[in-house]
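A.B. asks: Pasting the sequence and the predicted coordinates here, then a few questions.
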Amino acid sequence: MMSDVNYKKISMDGLWNNNPATVQILGLCPLLAVTGSVVNAMGLGLATLVVLMGSNACVSLIRHYVTDAVRLPAFVMIIAAMVTVIEMLMQAYTFELYEILGIFIPLIVTNCTVLGRADAFASKNAVLPAMVDGVMMGMGFLVILLILGGMRELVGQGTLFSNMQLLFGPMAAHWELTVIDNYGGFLLAILPPGAFLGLGLIIAGKNVIDKRIKEVQKRKASDEPKTSRRVRTTGKVG
C-alpha cells in the first residue's frame, strides 16, 4: 500500500542508516579507484545515481510479470541497459571525463548496490517508492564519493574542484579553488592507500556520530521516567 510507505525512513536509510558505502560497504572498487578528485567522484556518483533510479523504476514495473527463475537475469539486463545509456550520454557530452573514468562506468553493472536494491526493494514495492529508494541510495553513495574525493584532492594537490569543466563544460573552467598555495603535493593521498585511509576515517567518523546519538537517546529515555514520576508526585501533593 502506498500509504504504508515511509519515505522518511527510505531517505534516512539511503543517506545515513544503510548507506551503501559506509554501512553496507558495497561498490568499494570504483569508490576507491576514481576518488582522486572531486570531478571524478561526482561523475561516477551521478552516473550511479541515475542507474539506481532508472533500474529500480524498471524493476518495479515488471515485478508482477517476471518469474523467480529469470528474475535476477532480467534485473541484470535492465541494469546493463541503463549503464549503456549512461555510457552513450557520457561519450557524447563528457567524453574526456568518460575516458578518465574508463572501465569503472561499465562496471556499474556489477555494483552490488544496484543489483541489491533492485532485488531487495524495487522488486517488492511500487514505482514511486522504488525510485525514491534509488535516488536516496544513489545520493548516499554520491555524498561519500564527494567527501572522499574532496579529502584526497585537498591533501594530495592542495586544490578543490579542479578540472570541473570536464563535467560541466567551459563555464566551470574557473571553479578551481587553490586552498594551499605552492603546495608540493602528498602522493599517498592520491594513491590507492590514501583512498583506504580516507574511507576508514569517514566510516570512523560516522561510527562516532552514531555512538553519540545513541548515548543522547539513551540519556533522554532514562530521564523520561524520572520526569513522569516527578509529575505524578507533584500532582498527588497538590
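C.D. replies: Ah, there it is.

A.B. asks: switch to C-alpha atoms for all contacts and neighbour counts from now on
C.D. replies: Will do.

A.B. asks: Could you check how many residues crowd around Lys8?
C.D. replies: Look at Lys8: counted by other CA atoms under 10 Å, it has 8 neighbours.

A.B. asks: Helices along the chain, start to end?
C.D. replies: All helices of the chain, identified by DSSP state H, fall at 7-12, 28-33, 38-61, 71-93, 95-101, 112-120, 127-157, 165-168, 187-190, 192-237.

A.B. asks: got the ones you listed as CSV, with distance to Ile180 columns?
C.D. replies: Shown next, in CSV, are those (distance: least, CA to CA, whole Å):
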stretch, distance to Ile180
helix 7-12, 35
helix 28-33, 24
helix 38-61, 16
helix 71-93, 32
helix 95-101, 25
helix 112-120, 36
helix 127-157, 8
helix 165-168, 21
helix 187-190, 15
helix 192-237, 19
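
A.B. asks: alright, now check it against this:
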Amino acid sequence: MSKLKNKDILLGPISGNNPVIVQVLGICSALAVTSKLEPAIVMALSVTIVVAFGNVIISLLRKTIPNSIRMIVQLVVVAALVTVISEVLKAYAYDLNKQLSVFVGLIITNCILMGRLEAFALAHGPWQSFLDGIGNGVGYGIILIIIGFFRELFGSGTLLGYQVIPQSFYGAGYMDNGLMILPPMALILIACIIWVHRSRHHELWEEE
C-alpha cells in the first residue's frame, strides 16, 4: 500500500495532476524561457532540484517551525537553494545564465514551488516530500521541454543550437516561422497540450 502511495505521489504530477496543464501553475516561465530548448531544459532541471530539496528541508524542519513564520522560513530555504543554482550556472554555463536572466531568481516566487512546500512538505515525511518534489518538477519540466522543442524547431530550424532542418529545404522555399519564437505561441502550445491532455483523460474516464 505504501509503495502504491509513493508511486502515486511521484507519477501523479507528471500526467494526471500536472502542475502546468492541470493546476495551471508556472505559466509565466513557460512563456518566457521556451523559445529555445536548452534554457527550457536548464529551467526544468533547476526547478526540479529546488522543489525536491526544498520539500525535503521543510519536511525535516516542519515540527520545529512556528506557524507564524513558516512562510518566511520557506522563502529563506528556497532563496538559499536558488542562489546555489544561480552560482553554479554562472560558474559552468555563464552564457546560458545570462540568457535565462532574472528567471532563475524568480524561481523563488514560482507558484508550484511555494504550493508544494505549503501543501505537502509541511504535512509529510522527507522521503514522500522528495518524491513529490521530483514528480512536480518533472511534470513542469516535461511541458517546458515540449514547448521549447517545437518553438525552436519551427521558429529557428535548430535544436540545442544545431541545425536540424536541412539547408536544401530553405533553398526550396521553406522559411522559419517567426511567430513560434514569440511568447503568444507558447501560450497557444500550452492550450493545445491542455486540450490533448483533457481529451485523452476524458476518454480514459469514459472507458472506466
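C.D. replies: Received it, and whenever you're ready, just let me know what you need. Computed from a predicted model, the values in this text were never measured in an experiment.

A.B. asks: what TM-score do we get after superposing?
C.D. replies: TM-score of the superposed chains, computed with TM-score structural alignment, normalised by the length of the second structure, equals 0.93; 203 aligned residues with a CA RMSD of 1.5 Å.

A.B. asks: got the contact list for the residue nearest to the spatial centre of the first structure?
C.D. replies: In the first structure, the centroid-proximal residue (CA atoms, centre = their mean) is Phe141; its distance is 1.1 Å. By CA atoms under 8 Å, 6 or more residues apart in numbering, the contact set of Phe141 of the first structure is Leu15, Asn19, Pro20, Ala21, Gly45, Leu49.

A.B. asks: Who wins on neighbours among these?
C.D. replies: Neighbour max across these (other CA under 10 Å) = Pro20, 27 neighbours.

A.B. asks: Settle this for me: that one is touching Gly140, isn't it.
C.D. replies: Yes. In this structure, Pro20 of the first structure is within contact of Gly140 by CA atoms under 8 Å, at 6.9 Å.

A.B. asks: List just the nearest of the contacts of Phe141 of the first structure to Thr113 of the first structure.
C.D. replies: Each of the contacts of Phe141 of the first structure was scored against Thr113 of the first structure by CA to CA, and Pro20 proved nearest at 6.4 Å.

A.B. asks: Residue in the second structure paired with the residue nearest to the centre of the first structure?
C.D. replies: When the second structure is aligned by TM-score structural alignment, Phe141 of the first structure is paired with Tyr140.

A.B. asks: So that match versus Tyr174 of the second structure, what's the distance?
C.D. replies: 33 Å (CA to CA, to the nearest Å).

A.B. asks: Equivalent analysis for Val102 of the second structure, please.
C.D. replies: 35 Å.

A.B. asks: Could you pull up the residues touching the nearest residue to Gly150 of the first structure once chain neighbours are set aside?
C.D. replies: What sits nearest to Gly150 of the first structure in space, not counting adjacent residues and going by CA to CA, 6 or more residues apart in numbering, is Val38, at 5.3 Å. Val38 of the first structure is in contact with Leu146, Gly149, Gly150, Glu153, Leu160, Phe161, Ser162, counting by CA under 8 Å, 6+ apart.

A.B. asks: For PyMOL, write the select line for the buried members of the residues you listed.
C.D. replies: A single PyMOL command selects the buried members of the contacts of Val38 of the first structure (16 or more other CA atoms under 10 Å):
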select buried, resi 146+149+150+153+160+161+162
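
A.B. asks: Mapping onto the second structure, list which of the contacts of Val38 of the first structure remain contacts.
C.D. replies: Using both residues aligned by TM-score structural alignment, their matches' CA atoms under 8 Å, the second structure keeps these contacts from those: Leu146, Gly149, Gly150, Glu153, Leu160, Phe161.

A.B. asks: Could you check how far stretch 161-178 of the second structure is from the centre of its chain?
C.D. replies: Taking CA atoms, centre = their mean, to the nearest Å, the mean C-alpha location of stretch 161-178 of the second structure is offset from the chain mean by 29 Å.

A.B. asks: In a markdown table, list the kept ones among the contacts of Val38 of the first structure along with distance to Ala122 of the first structure.
C.D. replies: As requested, these are exported to a markdown table (distance: CA to CA, whole Å):
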| residue | distance to Ala122 of the first structure |
| --- | --- |
| Leu146 | 26 |
| Gly149 | 29 |
| Gly150 | 32 |
| Glu153 | 35 |
| Leu160 | 36 |
| Phe161 | 34 |
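
A.B. asks: Aligned to Pro192 of the first structure, what sits in the second structure?
C.D. replies: In the second structure, the residue paired with Pro192 of the first structure according to TM-score structural alignment is Pro183.

A.B. asks: and its match, what is it in contact with?
C.D. replies: By CA under 8 Å, 6+ apart, the contact set of Pro183 of the second structure is Leu31, Ala32, Ser35.

A.B. asks: Quick check: the closest residue to the second one other than its chain neighbours vs Gln74 of the second structure, distance?
C.D. replies: Taking CA to CA, 6+ apart, and ignoring the residues beside it in sequence, Ala32 of the second structure has Pro183 as its nearest neighbour in space, at 6.6 Å. If you measure Pro183 of the second structure against Gln74 of the second structure using CA to CA, the figure is 31 Å.
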